[in-house]
Structures are given as structure tokens and as C-alpha cells.
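Trainee: Got a predicted structure here, sequence first:
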Amino acid sequence: CHHKHLCCSSPYVPQSHLRYTPHPAYATFCRPKENWWQYTQGRRYASTPQKFYLTPPQVNSILKANEYSFKVPEFDGKNVSSVLGFDSNQLPANAPIEDRRSAATCLQTRGMLLGVFDGHAGCACSQAVSERLFYYIAVSLLPHETLLEIENAVESGRALLPILQWHKHPNDYFSKEASKLYFNSLRTYWQELIDLNTGESADIDVKEALINAFKRLDNDISLEAQVGDPNSFLNYLVLRVAFSGATACVAHVDGVDLHVANTGDSRAMLGVQEEDGSWSAVTLSNDHNAQNERELERLKLEHPKNEAKSVVKQDRLLGLLMPFRAFGDVKFKWSIDLQKRVIESGPDQLNDNEYTKFIPPNYYTPPYLTAEPEVTYHRLRPQDKFLVLATDGLWETMHRQDVVRIVGEYL
């Protein structure tokens, strides 16, 4: 196979997924001035904007701060994977940055996982999903006997089989405080998978595994927030994760088999080199937003006819949320009674937050939002050279053909 290089990029430009903003908005303007870049940033309520001048090397330093490249190691001079490596980058639009990226090799099954996660209303949900989703996918792909082996190791206190080998930028991190909670939820999931499977050997459906992993993680995020935690820090963390949100676009590459699972409006684009050497872009995901007629129809069918005009207003879910599928965002999933009960019994920081107390308008028949992904399959061909995964910020500022051409020329 010649389709050996996979490019995973996650740039982000200023674009709020949520119309409702409880804090002052910021406006950013960038313009070239002679050999300098003029950077102007002013708060909505500031009387005069502040101006900073950046040299080209300083601009390059900002652009390169989150760059990360990984090359898959060869064995005996041969590359055992259909992926040669990947490059990724993030460009902050918020402080702290709200998007995340993840890459890992599956150790107990074949294949590599790569994903981008675009957060909104904070970074808590995108951080949690970037840490946890690949474990849920890996567990969903494991055969029954391996799940039993892992469970027996936990029971007897023996060392666990490693499931994933992570490939992370030094700035990427895991939440140590929540690791035990996350592990216990994951263990409950694999215990249920063991009980569901009688031990009969059967081929695992990758599409089904991806869908189950996405839905189960979102369910666990919701449940953890409802149950709470005696530890005040953890209790506030699980609530912040649940009340913020994140979209996810994940690729699973195993030999010539490429699956893309997408929830939200990030996008996967395949770079194809034609016989004449030119580049063409093949879209491997669908945006879940108001520009997708099938998504609009799905939403309307899931709610009463008298909500047809209110379920999507001004191209946003209930007039507020741009993506129609996302993790977290329990404000669009829980009943009003459940939201009030959790907020009232939660910490003061949650109760004092105007966003968490805000009930969306025309909120009659929740849930309005789902984390269920749409899964696309593509059998890789020699002319398929690379895959680009990116949040909506890239696709809103660059045409897909330009993205593929630029990456193709870089490679």
C-alpha cells in the first residue's frame, strides 16, 4: 500500500459553538504591517483597544508551539502499519484552549486511533473525552477472552495488559485526580460486555464498536455528574465535564480498513493523488449542523410537530448550539427537574454560574442532543495518501481542496 502517511491536524479559529455567552466577548484582529504583524485585542467594554506588535519569528513561535509529529517505527526495515506517521497542531483561540487531540496505537487489537475534540462552554468535556474515548473504543474492540483476562488481573491485583500506547505532545495531559473514577466506569463497561458475551468467538463489528463506545462514554459522563462524588474537587470536575460539551471526529485505521466516527461538525478529509499528480479531496464525514438536511429532518422527527419551528432557530439547536451532536451538554439532554436538582445540590461554583442555571427556550421534550456518531467506512487504495482530521475552524476558513493541496505539497 502507498497510503502510508496520515496527517491529523486540529487547528482552531475564533468561533463560538454557543450563542449564549455569560462573560464579556473578545474580538481579535490580525493585519500585516510592513514587516510586522499588528495584533489588536480589545474587550467589548474596554474604552481603548490594546495593540501589540509581533515579529515574524514570534508569529512562527506561536504557530509552532503545539506542533507534534510521530513516525510509526519500522521492524526489520518494514512498516507493519498502513500508517507511516502523523503530524498535528493546535492554534488557540481561547484561553485556555478548548479543543483537544489524541493519537494512540491499539496494543491488544490491530490498528491506530486518531481524533480531534472541539470543546465549547469550557474545556472540561473535550479534555475528558480526549482522555477516555479511546479506552472505550479499545475495550469495545477486544475479544471476550481478552476482556476476561483483564478482569481477572484486576480481581487478583496483577498487572493489567496494556491496551493503548499513547502518542502525545508534552502539553497534552491526563487528569490524575479523576483517573480512579474514570477507570471504575470503564471497568463497569467491560464487565457488562463480558456478561453480554457468552464467550462464543465472533468477529467484532468495528462500526458497532465505535457507536457503542461513543454512546457509553457520554452516558457515563451524564451518570457521574448525577451521582456526584464525596471529593469536592472531583464532584465539581464531573459537573463541569457534563455541563460543557465537545464534538469528536475519530479515525480507526487497520490495514486497508479506515473507519471514521464523527459526532458534531469537525471533519475528516481524505487526500487522493490522481494519475496526473494532482490532488483531490474526498469527504469521509458529514457535518451535524443546520447545513445538513438529513440532520434537520432527524431532529424534527424526534420531537412533536408543534416543535418543528423551535427545535432549530437561526441555524442553532434551540437557537443556541451550533452542532446537533455532541458529548456532554446535559443542558440539552436532561429534564428541567434533573438539571435543577443537580445544580441545587451541587457546589456553590455551579449554582452561581449563570450558564448552568440557564434553561434553553422551548425546552419541552429532551433530549435534544445525542453523542451517537455517524460512522463512515473506506477501503484504502494506493492513491489514498493521507487523511486530515480538523475542527470546524479550519473548514470555515479554507476550502477542502486547498487543504488537501497544501498538505499534499508539504508531504
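Mentor: It's in.
Trainee: all contacts plus neighbour counts: C-alpha atoms, from now on.
Mentor: OK.
Trainee: R240 versus N289, what's the distance?
Mentor: In this structure, N289 and R240 are 24 Å apart, going by CA to CA, to the nearest Å.
Trainee: The helix or strand where E208 lies: how far from the chain's middle?
Mentor: Element membership for E208, per DSSP states H and E: helix 206-227. Centre-to-centre, helix 206-227 and its host chain are 13 Å apart (CA atoms, centre = their mean, to the nearest Å).
Trainee: just checking, what packs against it?
Mentor: helix 124-141, helix 232-243, strand 257-263, strand 327-328, strand 374-379 (3 or more CA pairs under 8 Å, 6 or more residues apart in numbering; DSSP states H and E).
Trainee: mind listing what's buried in it?
Mentor: Buried residues in helix 206-227, counting neighbours by 16 or more other CA atoms under 10 Å, are found at 206-207, 209-218, 220-222, 224-226.
Trainee: so where do the helices sit in the chain?
Mentor: Using DSSP state H, the helices of the chain run over 56-64, 124-141, 144-156, 179-196, 206-227, 232-243, 293-301, 336-345, 348-351, 354-357, 392-397, 400-410.
Trainee: Can you name the residues in contact with the last one?
Mentor: Under the criterion CA atoms under 8 Å, 6 or more residues apart in numbering, residues 269-271, 279-281, 388 lie in contact with helix 400-410.
Trainee: and if we set it to 7 Å?
Mentor: Identification of contacts with helix 400-410 by CA atoms under 7 Å, 6 or more residues apart in numbering yields 271, 279-281.
Trainee: In strands, which of those fall?
Mentor: Among the contacts of helix 400-410, the ones falling in strands (DSSP state E) are 271, 279-281.
Trainee: Please name whichever of the helices of the chain is nearest to L258.
Mentor: L258 lies closest to helix 206-227 among the helices of the chain, at 9.9 Å (CA to CA).
Trainee: A further structure is provided below for comparison with the first:
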Amino acid sequence: MRRGVNIAIFSGLVLGISYYAMTNNTLRLESSNGSNMSTISNPFSSTTTSKTPGDQHFFSTTATSSLSNGGSATQQNKQGIPVFTDKEVDKRLRKYEESYIVNRGKGVARYDISQLPSNNPIEDDRAEKLVQVPIQDVFSNNEKVDADWHFWSVFDGHAGWNTSAYLRDHLIDYVITELNSVYKVSEKNLRLIPSNEVIDKAIKQGFVKLDDEIVNKNVQKLLDSPNKNTAAELLMPALSGSCALMSFYDTHNKVLKVAVTGDSRALLGSLNEENNQWTVEALSIDQTGSNPTEVAKLLSEHPNEPNVVRNGRILGSLEPSRAFGDARYKWAKEMQAKVYNQFFGRQSPANLKTPPYVTAEPIITTHEISPTKNDFMVMASDGLYEMLSNEEIVGLVVKWMENKKMIKPKRGIFSSVWTSSKDKQLPEVTDISDKAGKPKQRYRRADNMAGYLLEDENVATHLIRNALSNGGKKDDVNLLVSIPSPLSRRYRDDLTVTVVFFDDRENPSSSSNSLEINKEATFGGLDENMNSKL
């Protein structure tokens, strides 16, 4: 990712490329019942539609070249890059935004989601689910308590979209199945809460079992009964790969668990009431070949293989040390040869000796949430962290909250007389992440943000817009959004962002006990029938 892109860069780029197709992501809310749980599910489905350019203007150049006779001529049949108008840029930034009001008074008030493709089709994906669970509360005379289980997930695919789409459709359900087995049913037909260690093990089992299905079981089915018609469907989720970030929040005990496989990241923004200062804490640690703990783990598992991690990459090639799919780093050479000879695939990685090198088993962290203290969580694929620091991300959310009057802005003693210059800057945010595991900052701007943009009703879209703005520059946003795929991948990654606001209070303007679409922050408003009640 490159920062500070300006007109001079684009004036030198000429290409003969058609407009790119963007993935049209549609959300479905479905209700289902199983065991003694009820579910509100919004899996993320994808179709591809052609995009028709709106009103545009162009940056173009006249290029000359020396001909064989020593002369020069104007190059013909080359188009400049169209730079979209503010209206078209806004439409593209908002195309995949969704927002939901969780009016249940149990600790989650709202969550916003937004995506911006760079690859075509987008390789990112996401899914969310809300499950109502009757809990037997051992601290309240074993009485029944209706708890909500919230799941939010972000999937960052690589080498294709197939693995991330498979995770979108299956991962949360796999985890719920494992949790269902460890939350034992009491004589009162209520769920008993197990220990943290048991819950963590169940989540890990869900991840590992799904990856085994992708990489081994589905492919073995294909080898046992070869069928060219189903080869792509069964093989591509194994041959491509995806990182996975999933958060699980239990409203009964206010515990948030974050499971990460790969290098997507979750952050917690909080207000320290003692000094009235905002803090950010990384809830996950990037699992890559640059993580010393991961490197040590791989070296111990593969002794006498000095190239197991080279230049921060597994076998010198794959950056995430944990991922779904990526069978090239999990299958033995014989298995790879068998699959590739019968169907298709890529050559085995150099230095492949003792696979598997990559695992889908997540690292899980546990955190207590304070819904009454303005806690919020940001989850995003690594494309966001290539452009913004942890502190900037939380600062941008705080500014947005102030603008929407969700919180009162901090004012200086003379603020009633004139506007402080600090009002044009992001608030000071302190990173309190564990220093031993503090994620390496990946943003590429040398200085702090000089400004910001406040244009969006959806806070996830707000973060994406500001990530592209290079410190509040609207022209930079327009330029970066206008670059078509695949050229755009040189300047920005796919971007997927989810922001969750924790709050115990109910919204008096909303129907009680419901999950409702927030139309103001959802592109197109979605259908009124998609609102659901538990």
C-alpha cells in the first residue's frame, strides 16, 4: 500500500482496461430454531454485477515514442484513468455498508459493517450471527437468564475468494455446534456455563474441524469419486486460502472472546474515566512469519529446516502463519502430486519437507467489556491497518461518535469563545496493548493525520473513507477509489470493517427486543421485512 498518492503518479499511467466488476454483497436475515436456541443469521452472499461509470473526468497524458525511423508519434488507443466525481465515489464507498440496531438492552447497541473491493471479485468476506440462549445462572438461585451470543467475523482471502466464501457460510455454525456440546443442558433444560478453558477449546475445535473438512475430507471425496464437474467447487477452497477473525460475546457475563487465524485484527476502544483519556487495546495478535512467537513455534516443529521462515514468510512465500485452506503448505508432496495430476493446482512450494507448516487453529484472547463506559470494538482485514495506526482508528471512531452526539466531546476552558485548533485533530489515544505481544504497526504514513473527514452515517464506511484520505484529503480518496482492478491492488487492498458499540441502554425509538436495520447507515435501506425480533 502506498500513501500520499497524487495526480503526478496517475498522469504517468495509461492502460487499456475496461471497468471492473464489483462484488454485489447481499445480506440475508434468516430465523431458525435448533436445540434450545433461536438464531438470527445474516450470512453474506455474493453475486457479480457490472458497474456502469457515472459522471467522470479523466487524467490522461500524451505519450511519445521513438519509431524505427528515428521519428516520434503520439501513442493512440490508450485511455487515461477515469477519476470519479464526489457523488460516484460516495456511491462506491457506501455500496456495501450495512448497519443494525440491537435494541435488546443486553450490552450490544449497534454494529456497522462496510467493504470496499480492490480485487475483482473481492477476496474479503464476513458474517454475523445472534443466538438467544437460556442460561442457568448459578449465582441467582439457578434461575433462568436469557443470554445473547453475538458472533462477528471477518475473512481475508488470498489467492482467490473461494476459501473466505466457504468460511462465511460455515465457520460460525461450526463454532456454535462445538459450544452447544460444552454448554451442557441442566435438568431445567437450561444451559450451564463451562470454564473459559473449555469454551476456548470448543472454539478452536470449530476452526480446526472446518479446515479439516476443506483441506482433507472434501478433497478425499473427490479423489475417491473423481468428478471433473465438482472439482473446482471442492478443490478451490483448499487451494486458495483465508485468514479468519471471529469475536464471540456473551451478554450474560459480558465476556468477549476474540479468535484470530492470520493477520486480521480486532481493537477495543475505551474511555479511562480516571483521567478522561481514550485508550486502544489490540484484542488479537497478528499471526504471521514476522511474529517471533510464531517463528519460534515453526522452528521447533520443523527442526533442521532453516528456511521454514524466510523474509517473514512461511517457506519464503506465505505471509500468514495460520490460515484456512492453503493446502500447498499442509499436504505432503505425494498428496499434492496426486491432486495436481488428476485435476489442477500449483507446484509444491520450494523447501517443502515436513508439512503441515500452516494451521487454522486460532489464538484466543478473553476480555471483559464495560457496556456503560462507551466501549467499542473495531474488527478489520489487514488492508485497514496498512493505512491507519491503532490510535488513529480509535480516534476516528471517537470523532464520529462526538459528531453523532453519542458522546460529549472534550472541551477546553476557552472552547466557548473560539474553536481550538485541536478540534481539527484526532483526540489523543493511548495504546495499552500488551507490549510483549503488541502488533507491529503496518501503516505507511510517516506523520500523524493532519485532518479527517466526517461525512458518513456508517462508522465503518467512515473508517474506510479516512483510510484512503491521507489525513483528510478528499482528492486522495477520489483518486484511490477511481483506480480500476487489478491496478488498484498496487495501491490498496480489499477493505472490510466491522464496528460494534457496547451499551446496556435500550433505544426508545426502536421496537423492543429486536434487531433492526439502521436505514440511515445502510446503502439502499434494505427491505423492511428483514427486520427481526427474537
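Mentor: Received it, and whenever you're ready, just let me know what you need. Source: prediction; values computed, not measured.
Trainee: circling back to that earlier point, reformat the contacts of helix 400-410 of structure 1 as TSV; add neighbour count.
Mentor: Listed next are the contacts of helix 400-410 of structure 1 as TSV, based on neighbours: other CA atoms under 10 Å:
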residue	neighbour count
G271	27
W279	23
S280	19
A281	20
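Trainee: if I look at the residue mapped onto M377 of structure 2 from structure 1, how far off is N94 of structure 1?
Mentor: When structure 1 is aligned by TM-score structural alignment, M377 of structure 2 is paired with L387. L387 of structure 1 sits 26 Å away from N94 of structure 1, going by CA to CA.
Trainee: which of the two has more neighbours?
Mentor: Applying other CA atoms under 10 Å to L387 of structure 1 and N94 shows that L387 carries more neighbours, namely 26 against 16.
Trainee: tell me, how many neighbours does the nearest residue to that one once chain neighbours are set aside end up with?
Mentor: Of all residues not flanking L387 of structure 1 in the chain, L270 sits nearest, at 4.5 Å (CA to CA, 6 or more residues apart in numbering). Neighbour count for L270 of structure 1, taken as other CA under 10 Å: 22.
Trainee: And L270 of structure 1? What does it align with in structure 2?
Mentor: In structure 2, L270 of structure 1 lines up with L268, judged by TM-score structural alignment.
Trainee: Wait, its match touches V280, no?
Mentor: Yes - counting by CA atoms under 7 Å, L268 of structure 2 does reach V280; the two are 5.6 Å apart.
Trainee: The helices and strands packed on helix 206-227 of structure 1 into CSV, with extra columns for mean neighbour count and distance to E409 of structure 1?
Mentor: Shown next, in CSV, are those (neighbours: other CA atoms under 10 Å; distance: least, CA to CA, whole Å):
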stretch, mean neighbour count, distance to E409 of structure 1
helix 124-141, 24, 30
helix 232-243, 21, 39
strand 257-263, 24, 23
strand 327-328, 32, 35
strand 374-379, 16, 23
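Trainee: Make JSON lines out of these and add distance to P57 of structure 1.
Mentor: Below are those laid out as JSON lines (distance: least, CA to CA, whole Å):
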{"stretch": "helix 124-141", "distance to P57 of structure 1": "30"}
{"stretch": "helix 232-243", "distance to P57 of structure 1": "37"}
{"stretch": "strand 257-263", "distance to P57 of structure 1": "36"}
{"stretch": "strand 327-328", "distance to P57 of structure 1": "38"}
{"stretch": "strand 374-379", "distance to P57 of structure 1": "40"}
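Trainee: How many residues are close by R267 of structure 1?
Mentor: Other residues near R267 of structure 1 number 27, with proximity taken as other CA under 10 Å.
Trainee: thought it was touching A390?
Mentor: Yes - here R267 of structure 1 lies in contact with A390, judged by CA under 7 Å, at a distance of 5.6 Å.
Trainee: List the buried residues in stretch 264-275 of structure 1.
Mentor: 264-273.
Trainee: Which of those sits closest to F327 of structure 1?
Mentor: G264 (8.9 Å).
Trainee: what's around the counterpart of K64 of structure 1 in structure 2, how many residues?
Mentor: Under the alignment (TM-score structural alignment), K64 of structure 1 pairs with R94 in structure 2. Using other CA under 10 Å, R94 of structure 2 has 25 neighbouring residues.
Trainee: Tell me who's in contact with whatever residue of structure 2 lines up with L133 of structure 1.
Mentor: Here L133 of structure 1 is matched to L171 in structure 2, going by TM-score structural alignment. By CA under 7 Å, 6+ apart, the contact set of L171 of structure 2 is 207, 210.
Trainee: What of the one 4 residues further on?
Mentor: Applying CA under 7 Å, 6+ apart to V175 of structure 2 gives the contacts 203, 206-207.
Trainee: give me that answer again for 6 Å
Mentor: Applying CA atoms under 6 Å, 6 or more residues apart in numbering to V175 of structure 2 gives the contacts 203, 206.
Trainee: for D124 of structure 2, same thing?
Mentor: 155-157.
Trainee: Aligned counterpart of it in structure 1, please.
Mentor: Residue pairing (TM-score structural alignment): D124 of structure 2 is matched to D99 of structure 1.
Trainee: Relative to I343 of structure 1, how far out is that match?
Mentor: Distance of D99 of structure 1 to I343 of structure 1, computed by CA to CA: 26 Å.
Trainee: about what we covered before: tabulate the contacts of D124 of structure 2 (a markdown table), appending distance to N390 of structure 2.
Mentor: Below are the contacts of D124 of structure 2 laid out as a markdown table (distance: CA to CA, whole Å):
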| residue | distance to N390 of structure 2 |
| --- | --- |
| F155 | 19 |
| D156 | 19 |
| G157 | 22 |
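Trainee: closest to K228 of structure 2 among those?
Mentor: Using CA to CA, G157 is the member of the contacts of D124 of structure 2 that sits closest to K228 of structure 2, with 24.4 Å.
Trainee: That closest one pairs with which position in structure 1?
Mentor: Per TM-score structural alignment, G157 of structure 2 is aligned with G119.
Trainee: Now tabulate the contacts of D124 of structure 2 in TSV and tack on neighbour count and distance to G105 of structure 2.
Mentor: Formatted as TSV, the contacts of D124 of structure 2 follow (neighbours: other CA atoms under 10 Å; distance: CA to CA, whole Å):
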residue	neighbour count	distance to G105 of structure 2
F155	30	29
D156	29	32
G157	27	35
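Trainee: from those, which is closest to V255 of structure 2?
Mentor: After measuring the contacts of D124 of structure 2 against V255 of structure 2 - CA to CA - the closest member comes out as F155, at 22.3 Å.
Trainee: Next, the contact list for the nearest residue to A266 of structure 2 once chain neighbours are set aside, please.
Mentor: Nearest in space to A266 of structure 2, with sequence neighbours left out and distances taken as CA to CA, 6+ apart, is M379 at 4.3 Å. M379 of structure 2 is in contact with 265-266, 497-498, counting by CA under 6 Å, 6+ apart.
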